[in-house]
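Peer 1: 3D, please:
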Amino acid sequence: MRIAIFTETFVPALDGVVTRLRSTIDELLKIGDEMLVIAPSYGEGPAYYHDVPIHRVAGVPFPPYPQIMLAPSNPRVGRALKKFGPDLIHAVNPFVLGSGAPFYAHRMGLPLVASYHTNVTTYARYYGMGLGERAGRWWTRTLHNRAQVNLCTSETTRKYLSENGVERLHVWPQGVDTARFHPGKRSPEWRSKLTGGHPDAPVLLYVGRLGREKNIGSLKNVLRAMPGVRLALVGDGPARGELEEEFAGMPAVFSGTRRGAELTAAYASADALVFPSTTETLGLAMLEALSSGLPVIAARAGAAHEVVEDGVSGLLYDPDERGSLVTACRRVLTDADLRARLREGARRSAETKDWETSTRALRGYYEMALAAR
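Peer 2: You can find the predicted model right below:
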C-alpha cells in the first residue's frame, strides 16, 4: 500500500504525536508499505525518515507557542502527491497543513483517513483564544467529516468527538515499545541528576510539554506538603520560563528535552510519574512510564483511566479535590510495599500493548477506507 501522511508535526520535533507516527511508520515499513510524509519545515530538518521521504512545507511559528509551525498547504504539495501516487491519504491531527488533505483526496479520487490526537480547541482557552476554541471545534468537525474513517486514541476522546458531531469514529489502539522502555534501564547517574545530587531522596518525575494546559503548577503543593521529596521535569515548552520562576527555591530540577537512552534512564530511575494534565486524549508519557515499571499518579480526567488502573498500575486522584494529589503522592512514596506492587502492575499492564498490534489495527482501518471509497 502507498500511503501519503499529512502531519502538523514531525521530526525533528518531539512529542507524543511524533512518537506514535515514527513507531507506526517503522511497523508499516516492516509490512512492506511505502509512504510519503508531508510535514512542516523546521529549518534544517531531515529530508527522510529511514527510507521514507519527507516533503517539507514552509511555515511560521504559532505566536503563543513558537515550537508549533503553522504551514499552510501549497501547490507544491499537490505536485509531490501526484509524483508519489498514493493509494490513500492519512491526515494526522488535521488543522492547518492537514486541512489540504481533504482537498487533495477529493481531487485525486482517494480515500481519506483522519486521526485526532491533540485537544487543540481546548488548549485555545489556555492561550487567551476563547473565540478560537468555538471556531476550532467547527473546523475540526468540518475536516474530519470529509474522511471515510476517523480515528482517535481513546474511548473518552471518541465520545467527546461524537458529541461534537464527528462521524465514522474508531479507536486506534495504544502502543508502547516495551523493549526500549524497561525497568532495567535504571541508572544511578540519572537518579543523581533527577534528584539534583540527592539520590537517596524520593523523586517524582514529570515528562512532557511544559505548557499552561498541563497543570504543572499544581505540583508545588506536593513539594510544600512533603519536605525532602524532589521533582524532576523532563521536557520543554512555552511555559518553561514561568515554571522555573514559580518553582524557584524548591527542590525541582528542569532537565530539558531528553531523547534515546537518556529518556529511558530518566523513566526507570524515578519513584513515580506525576501526570497532572486534565486535557489529554491519551498521554503517551504514562504508557512509557508504565513500561519502565514506574507507577503513575494521574488526574482522574481525560483518558487517564484508560491507561492507568487505579490501585494496580498507579493511583488516580481527583483534580478538583484539594489535597487529593498530595494524598496520592504520599501513599506511593511512603509505602514501599504499595510502590512495589504498583511497579509490577505497571510493567504487566504495558506488556499487553505494542506498536505491531496497534499498527495492524490501523492498517485494517486503511483497508476499511479503501473499501468505503
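
Peer 1: From here on, just use CA atoms for contacts and neighbour counts.
Peer 2: OK.

Peer 1: Counting neighbours, what do you get for the nearest residue to G85 once chain neighbours are set aside?
Peer 2: For G85, ignoring the flanking residues on the chain, the nearest one in space by CA to CA, 6 or more residues apart in numbering is R2 at 7.4 Å. The tally of other residues near R2 (other CA atoms under 10 Å) stands at 15.

Peer 1: before we move on, what about the one 3 residues further on?
Peer 2: Close neighbours of I5, defined as other CA under 10 Å, add up to 23.

Peer 1: can you confirm it is in a helix?
Peer 2: No: assignment of I5 by DSSP: H, G, I helix; E, B strand; the rest coil gives strand, placing it outside any helix.

Peer 1: Tell me which residues touch it, please.
Peer 2: Neighbouring residues of I5 by CA atoms under 8 Å, 6 or more residues apart in numbering: 35-38, 89-92.

Peer 1: Apply 6 Å and report the result again.
Peer 2: 37-38, 89-91 (CA atoms under 6 Å, 6 or more residues apart in numbering).

Peer 1: do you know how far it is from S358?
Peer 2: 17 Å (CA to CA, to the nearest Å).

Peer 1: Same check on G16?
Peer 2: To S358, G16 is 15 Å away according to CA to CA.

Peer 1: ok, now V234?
Peer 2: According to CA to CA, V234 stands 26 Å off from S358.

Peer 1: What of D335?
Peer 2: With CA to CA as the criterion, D335 and S358 are 35 Å apart.

Peer 1: higher neighbour count, the two?
Peer 2: Between D335 and S358, counting by other CA under 10 Å, S358 is the more crowded of the two (19 against 10).

Peer 1: host element of P227?
Peer 2: Per DSSP states H and E, P227 falls between elements, in no helix or strand.

Peer 1: er, A265 actually
Peer 2: A265 belongs to helix 260-269, assigned by DSSP H and E.

Peer 1: Not counting its own residues, what contacts the following helix or strand past that helix?
Peer 2: Stepping forward along the backbone from helix 260-269, the first helix or strand reached (DSSP H and E) is strand 272-275. Strand 272-275 is contacted by residues 204-206, 294-298 when judged by CA under 6 Å, 6+ apart.

Peer 1: And stretch 90-101, by the same measure?
Peer 2: Residues outside stretch 90-101 that contact it (CA under 6 Å, 6+ apart) are 5-7, 71-73, 112-117.

Peer 1: same thing with stretch 151-166?
Peer 2: 115-116, 141, 145, 169-172, 281, 303.

Peer 1: Which of the contacts of strand 272-275 sits closest to P227?
Peer 2: Closest to P227 out of the contacts of strand 272-275 is L204 (12.7 Å), distances taken as CA to CA.

Peer 1: To compare with the earlier structure, here is another sequence to fold:
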Amino acid sequence: MSSGLKVLHVAETVRGGIATYLNELHPHQSDSFGRGNVNYVVPSDHRSDLVNIEDDAVTTFPRDGRNVIGLFAMLSATMRAVRQLRPDIIHLHSSFAGLVVRPVLWLTYRRSRIVYCPHGWAFGRETGRLSRAVTQFTELVLAKLTHRIVCISESEQVDAIRVGIATKRLALVHNGISKQRPVLDQRSAPWRSDKIRVLFIGRLDRQKGYDLLIEAARALGDAIDVRLIGASVVSKFSRSDLPANVSLLGWMDRNQIEAELDQADMVAIPSRWEAFGLVAIEAMRAAKPIIAFRIGALPEIVEDGVTGVLCDQVSPEKLVEGFQRATRLDLPAVGRAGYERFTRLYDIEQTHRGLSQVYADVLHTHESEAGQQAKLQSDFSNNLQP
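Peer 2: As a prediction, the model looks like this:
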C-alpha cells in the first residue's frame, strides 16, 4: 500500500471496543499512510478515549446521549472533515455512523470510497421481531451504498450473508491487538483471595451480562471472588445489591486494567450477544483463561477446555456449571494455551494488513471503473465522428 493514502475514521461513540480498535490500529496506519493522513471524527466527551493520537488528527462533535441532535452533529462534523481533508477512504464504525453518514455521502460526495465496519450487527442484538426486520432491511439497503463491509468475525460475516448482503461487498478482517502488553500500573491494590479470582472488564449494560455474573457469584460465594471493571453506559446500575464476593472498581485506564488482569485467575465474558469481544484477546495476551457463553464470535476465539470454558446457554445456572468445570482445569496451563492462540491469530499487524488490502481493493475497483467509463466515453466519441 503506497503512502499518502488519506483515511477518515468516523464513529458516533468509541467508548470500549471501538476505542481499543482505533488506538491499536493508529500507529500502524500512520506509519504506512503518512502522519497527518489518518484522521478521526468522534464525540467530544469520548476524545480522551483515543490515546497517543494528536489533536490535529481529531475532529470532535458535541453529544449529549444518543439522540437526533447528536447524530446531526456527527454528520455535520463528518462533512466538514470530508470537505477539508478530501479522504480517499471514509471508514465508518458501528451502526449509527453507518446509518446516518452513508446515504448523505452517497448523495453529496462520491469521490471517497466508503468502508463500513458494524462492530456487531444491530439485528444480531436482543430486540423484538419488528425491530430486527427493520434493521435487517436498512442494512441490506445501505450495503448497496457501501464499497466494502468489514466483518470482524466469521459469525458476523455469516449473519450478513444470511440476510442477503452480497458476498462481494464483504471482507473478513479479524480484530487484533499489539503483542506488546501495556505497562502494568504498580499502584494497583493487591488482590488477596484464596478463591478463584475472576475479572470482568466492560460496560455494566445488559448486553455484557454482568448481572448474570453477579448471580453466579452469589451462588458461588465460597468458590470465586469477582472484580468488575467498568460502569453503565446504557442501563442504570445499582451497586447496593452486590454480594460480598463482588467488588466494583469503576472505569480504569489501560495500565490499571493490565495490573488487575495480572492478578486474576480467570476473565469472565458473560455477554448475551457479542460481535467479537476484544476483552477475550486482551485476556489471552495476558495468558488468562476465559469463561464465556457459546454466542457470537466467542466460540471462534475461545477453545472450550483448551483456552477457556464455554457455557452452552445464557443463564446464571450455566455460568455456575462453567465455573465448577473450571475448578477441575489447570488454569495457568489453559492461560498459556490462550496466549499461544493469541499470538498466532490476533496480532494487530494482521488486522492492519487485512484492512490495507481492503482499502487497496476498493481503490483499485474505483480506478478500473473510472478507466472503463473513460474508455466508453472515448469509444462513444469516436463512433460519433464521421
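
Peer 1: ok so, going back, now for the residue nearest to G85 of the first structure: which residues touch it?
Peer 2: R2 of the first structure neighbours (CA under 6 Å, 6+ apart): 33-35, 86-87.

Peer 1: how about stretch 259-276 of the first structure, aligned to which bit of the second structure?
Peer 2: Mapped onto the second structure using TM-score structural alignment, stretch 259-276 of the first structure covers residues 253-270.

Peer 1: Give the other helices and strands that the longest helix seen in the second structure contacts.
Peer 2: In the second structure, assigned by DSSP state H, the helix with the most residues is helix 348-384. Contacting helix 348-384 of the second structure under the criterion 3 or more CA pairs under 6 Å, 6 or more residues apart in numbering; DSSP states H and E is no other helix or strand.

Peer 1: what do you get if the cut-off is 7 Å, keeping everything else the same?
Peer 2: helix 17-33 (3 or more CA pairs under 7 Å, 6 or more residues apart in numbering; DSSP states H and E).

Peer 1: Tell me the buried residues in the helix it packs on?
Peer 2: Burial within helix 17-33 of the second structure, assessed by neighbour count using 16 or more other CA atoms under 10 Å, is assigned to 17-30, 32-33.

Peer 1: One more: stretch 167-176 of the first structure?
Peer 2: Per 16+ other CA under 10 Å, stretch 167-176 of the first structure contains these buried residues: 167, 169-176.

Peer 1: one step back: the contacts of strand 272-275 of the first structure in strands, which ones?
Peer 2: 204-206, 296-298 (DSSP state E).

Peer 1: just curious, which of the residues you listed is nearest to S277 of the first structure?
Peer 2: A298 (7.8 Å).

Peer 1: and that closest one, how far is that from G311 of the first structure?
Peer 2: From A298 of the first structure to G311 of the first structure the distance is 12 Å (CA to CA).

Peer 1: Looking at these two, which is more packed in?
Peer 2: Legend: neighbour count by other CA under 10 Å for A298 of the first structure and G311, higher for A298 (27 against 13).

Peer 1: wait, what's in contact with the equivalent of the more buried one over in the second structure?
Peer 2: Here A298 of the first structure is matched to A292 in the second structure, going by TM-score structural alignment. Each residue near A292 of the second structure by CA atoms under 7 Å, 6 or more residues apart in numbering is listed here: 268-270, 309-311.

Peer 1: so which of those residues hold up in the first structure?
Peer 2: For those, the aligned pairs still in contact in the first structure (both residues aligned by TM-score structural alignment, their matches' CA atoms under 7 Å) are 268-270, 309-311.

Peer 1: between those residues, which is nearest F123 of the second structure?
Peer 2: Using CA to CA, those come closest to F123 of the second structure at P270, 19.6 Å.

Peer 1: Switch the contacts of strand 272-275 of the first structure over to a markdown table; also include distance to E288 of the first structure.
Peer 2: A markdown table is the format used below for these (distance: CA to CA, whole Å):
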| residue | distance to E288 of the first structure |
| --- | --- |
| L204 | 15 |
| L205 | 12 |
| Y206 | 12 |
| L294 | 9 |
| P295 | 11 |
| V296 | 10 |
| I297 | 13 |
| A298 | 14 |
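
Peer 1: most surrounded residue in the residues you listed?
Peer 2: Among those, V296 has the most neighbours (other CA under 10 Å), with 34 neighbours.

Peer 1: Next up, the contacts around that residue.
Peer 2: With CA under 7 Å, 6+ apart, V296 of the first structure has these contacts: 272-274, 286, 313-315.

Peer 1: mind checking how far it is from A336 of the first structure?
Peer 2: In this view, V296 of the first structure and A336 of the first structure are 15 Å apart by CA to CA.

Peer 1: now the strands: where do they sit in the stretch 51-200 of the first structure?
Peer 2: For the stretch 51-200 of the first structure, the strands defined by DSSP state E, counting those that start in this stretch cover 52-57, 60-62, 65-70, 88-92, 112-116, 149-152, 169-171.

Peer 1: burial count for D241 of the second structure?
Peer 2: Neighbours of D241 of the second structure (other CA under 10 Å): 8.

Peer 1: And what about it, helix, strand or coil?
Peer 2: Going by three-state DSSP: D241 of the second structure is coil.

Peer 1: And F254 of the first structure, by the same measure?
Peer 2: Per three-state DSSP, F254 of the first structure ends up strand.

Peer 1: My understanding was that it contacts L233; is that so?
Peer 2: Yes: in this structure, F254 of the first structure is within contact of L233 by CA atoms under 7 Å, at 5.0 Å.

Peer 1: more crowded one of the two?
Peer 2: L233 (23 against 18).

Peer 1: residue contacts, the equivalent of that one over in the second structure?
Peer 2: For L233 of the first structure, the aligned position in the second structure is L228, judged by TM-score structural alignment. Counting by CA under 7 Å, 6+ apart, L228 of the second structure makes contact with 199-201, 247-249.

Peer 1: go again using 6 Å as the cut-off
Peer 2: L228 of the second structure touches 200, 248-249, counting by CA under 6 Å, 6+ apart.

Peer 1: Not counting its neighbours along the chain, what's nearest A239 of the first structure?
Peer 2: In space, A239 of the first structure comes closest to G211 once its chain neighbours are excluded; the distance is 4.9 Å by CA to CA, 6+ apart.

Peer 1: ignore the last one, W191 of the second structure
Peer 2: Q263 (6.5 Å).

Peer 1: Roughly how far does that neighbour sit from L199 of the second structure?
Peer 2: Counting by CA to CA - Q263 of the second structure and L199 of the second structure are separated by 9 Å.

Peer 1: Perfect, that will be all.
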